[in-house]
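Novice: Fold the following for me, if possible:
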Amino acid sequence: MIPWVHIDTGTIPNGGGTLRLMRRGQEFSIQLGQNELMNSRLSGSEVALAELACGRIAARSGARVLIGGLGMGFTLRAALQTLPERALVEVAELVPSVAAWARGPLAEVFGGILDDPRVRLLQTDVAAPIGAARAVYDAILLDVDNGPDGLTHPGNDRLYDHGGLGLARRALRPGGVLAVWSAHPDAAFTRRLRDAGFTVEEVPVRANGRRGGARHRIWLAARPDGAR
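Specialist: Predicted coordinates:
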């Protein structure tokens, strides 16, 4: 078997630990400690995150989307394929090394999608643009942890608590959607979304798409039309 090779290490700001970029042949993996956060061979649920959320708002003229977490670009690519030419997709990436890998060792995986004129890469915590926005986004997609808790960065917990969900709801335009990726179900998070005023759908997806793989979850939480 081909062994894994350590390509690079990236530091998560504010004491969040370190990420390791690993390669085995043509396969890449980004790991945090013993947790694999993403793998270049397993993109089905990350693609589904974008297709499900952006499919709901693709008909909007000038749709504006915020993606939390660049990862290996699978969610971004699927969003660009789903959205119209006049859309704007902002990607908030906290870890500088992850953005650098996209144009370095992972350039072939990304395939130039960061050069799409609809893309704006923000070197920041996704909580910043969410907190600053007032009815700005048609969709907010969060794939920054393995679920609705701060695995990669302890400060991310605030994205999923009652206050953070309230800010996300305020950042969305009426009828907009907050989509959250998770490796596992979480009934308490579903309740918090409803308490925050969202209408909620929980969709089971597979890591390998139609080919199966691990069972993941995506929450689609819509801000009702006319809601304040």
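Novice: make it CA atoms for all contacts and neighbour counts henceforth
Specialist: Fine.
Novice: now residue 110, nearest residue through space, not along the chain?
Specialist: Using C-alpha to C-alpha, 6 or more residues apart in numbering and skipping residues adjacent in sequence, the residue nearest residue 110 is residue 73, 5.9 Å away.
Novice: Where is the longest strand in the protein?
Specialist: If you go by DSSP state E, the chain has its longest strand at strand 172-182.
Novice: List the buried residues for whichever helix or strand comes after that one?
Specialist: Moving toward the C-terminus from strand 172-182, the next helix or strand (DSSP states H and E) is helix 187-195. Along helix 187-195, these residues count as buried under the neighbour rule (16 or more other C-alpha atoms under 10 Å): 189-190, 192-193.
Novice: Same question for stretch 94-105.
Specialist: Buried residues in stretch 94-105, counting neighbours by 16+ other C-alpha under 10 Å, are found at 94-95, 97-99, 101-102.
Novice: Next: stretch 66-86.
Specialist: For stretch 66-86, a neighbour-count test (16+ other C-alpha under 10 Å) marks 66-80, 82-84 as buried.
Novice: what ranges do the strands span in the protein?
Specialist: Along the chain, counting by DSSP E, strands occupy 5-12, 17-24, 27-32, 35-39, 64-68, 88-92, 119-122, 137-142, 172-182, 199-206, 215-222.
Novice: nearest to residue 109, of those?
Specialist: Counting by C-alpha to C-alpha, residue 109 lies closest to strand 27-32 out of the strands of the chain; the figure is 9.0 Å.
Novice: elements contacting that closest one?
Specialist: For strand 27-32, the elements it packs on are strand 17-24, strand 35-39, judged by 3 or more C-alpha pairs under 8 Å, 6 or more residues apart in numbering; DSSP states H and E.
Novice: this one next, for a side-by-side:
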Amino acid sequence: MIRWEHLDTAAVPGGDELRLMRRGHEYSIMAGSIELMNSRLSGSEEALATLTQARLAGRLRPRVLIGGLGMGFTLRAALAAYGPDAELVVAELVPEIVAWARGPLVEVFGTCLDDPRTRVEIGDVADLIRSGGPWDAILLDVDNGPGGLTRAENDGLYGHAGLAAAKTALTSGGLLAVWSSVRDNGFTRRLGQAGFKVEEVGVRAHRGRGARHVIWIAAKP
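Specialist: Next up is the predicted model:
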């Protein structure tokens, strides 16, 4: 059996430490004993992009903000789904994750960071929500979902103030899409209270198989 190899460590500002692990051609990013993402399990993160694009089909020059680079699953799916006139901005808080994408994880990422439609910003996605709009879609795959895990400040994205900021930053009919590893009825209620039309979609971790994850697609009227 091939053993896991620890490749690198990164500190999350105000949060936990992340470890990049490799076993053969399989990669994992861990926070403590919890696996945040695995290179073999990409289905639900890809769905975050494809479900949103399907509901925005027909928009000219869509501007999409992706919160969290991770292993690039959402970004690559968005690049495949959107046309040549799209603008895809990725906000990543941890600089080492961007360095991993161009280093040890390059076989996972391929050339997606070099696509002319892609721009990566190092920093908090909340700052781009407040200052970088208007956005046609905001896709959040941050901290395992609204429950939070690695950084207490991320809770602000999913509270009443964060949802109000996202709604303000969206174009008319724009979409806020949020990935989570678990259901959260309280978050569904907060989306409705913020004035969004809410759709909750169950997805599998890997293209119809594996753990059940949740994506909320919240439309601004």
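Novice: and which of the buried residues of stretch 94-105 of structure 1 is nearest to residue 2 of structure 1?
Specialist: Proximity of these to residue 2 of structure 1 (C-alpha to C-alpha) peaks at residue 101, which lies at 21.9 Å.
Novice: Which residue in structure 2 aligns with that closest one?
Specialist: For residue 101 of structure 1, the aligned residue in structure 2 is residue 100 (criterion: TM-score structural alignment).
Novice: what's near enough to touch the residue nearest in space to the middle of structure 1?
Specialist: For structure 1, the residue nearest the mean C-alpha position is residue 143 (2.8 Å; C-alpha atoms, centre = their mean). By C-alpha atoms under 8 Å, 6 or more residues apart in numbering, the contact set of residue 143 of structure 1 is 46, 67-69, 180-182.
Novice: tell me the contacts of the residue nearest to residue 110 of structure 1?
Specialist: Taking C-alpha under 8 Å, 6+ apart, one finds 102, 109-110, 113 in contact with residue 73 of structure 1.
Novice: Residue 156 of structure 1: which of those is nearest?
Specialist: Each of the contacts of residue 73 of structure 1 was scored against residue 156 of structure 1 by C-alpha to C-alpha, and residue 102 proved nearest at 22.5 Å.
Novice: Apart from its chain neighbours, what residue comes closest to that closest one?
Specialist: Closest residue to residue 102 of structure 1 apart from its sequence neighbours, by C-alpha to C-alpha, 6+ apart: residue 110 at 6.3 Å.
Novice: What of residue 102 of structure 2?
Specialist: Nearest residue to residue 102 of structure 2 in three dimensions, chain neighbours excluded: residue 109, at 7.7 Å (C-alpha to C-alpha, 6+ apart).
Novice: wait, the one you found sits on residue 100?
Specialist: No - contact criterion C-alpha atoms under 8 Å: residue 109 of structure 2 and residue 100 do not qualify, at 9.4 Å.
Novice: how much space is there between residue 17 of structure 2 and residue 122 of structure 2?
Specialist: 17 Å (C-alpha to C-alpha, to the nearest Å).
Novice: related to what we said a few turns ago, tell me which of the helices and strands packed on strand 27-32 of structure 1 sits most buried.
Specialist: Ranked by mean neighbour count under mean count of other C-alpha atoms under 10 Å, these are led by strand 17-24, which reaches a mean of 19.
Novice: That strand against structure 2, how far on average?
Specialist: Once the two models are superposed, strand 17-24 of structure 1 sits on average 0.6 Å from its counterpart in structure 2 (mean C-alpha distance after the TM-score superposition for structure 1).
Novice: helices or strands up against that strand?
Specialist: Strand 17-24 of structure 1 is packed against strand 5-12, strand 27-32, with contacts defined by 3+ C-alpha pairs under 8 Å, 6+ apart.
Novice: out of those strands, nearest to residue 205 of structure 1?
Specialist: Closest approach to residue 205 of structure 1 among these (C-alpha to C-alpha): strand 27-32, 20.3 Å.
Novice: after superposition, how close is that closest one to structure 2?
Specialist: Taking mean C-alpha distance after the TM-score superposition for structure 1, the mean distance separating strand 27-32 of structure 1 from the aligned residues in structure 2 is 0.3 Å.
Novice: Could you single out the most deeply buried of the helices and strands packed on strand 17-24 of structure 1?
Specialist: By mean neighbour count, with neighbours taken as mean count of other C-alpha under 10 Å, strand 27-32 ranks first of those at a mean of 19.
Novice: what's the distance between the residue nearest to the centre of structure 1 and residue 24 of structure 1?
Specialist: Distance of residue 143 of structure 1 to residue 24 of structure 1, computed by C-alpha to C-alpha: 24 Å.
Novice: same question, residue 184 of structure 1
Specialist: Counting by C-alpha to C-alpha, the separation of residue 184 of structure 1 from residue 24 of structure 1 is 26 Å.
Novice: Out of the contacts of residue 73 of structure 1, which is nearest to residue 208 of structure 1?
Specialist: Distance to residue 208 of structure 1 across these (C-alpha to C-alpha) is lowest for residue 109, with 16.3 Å.
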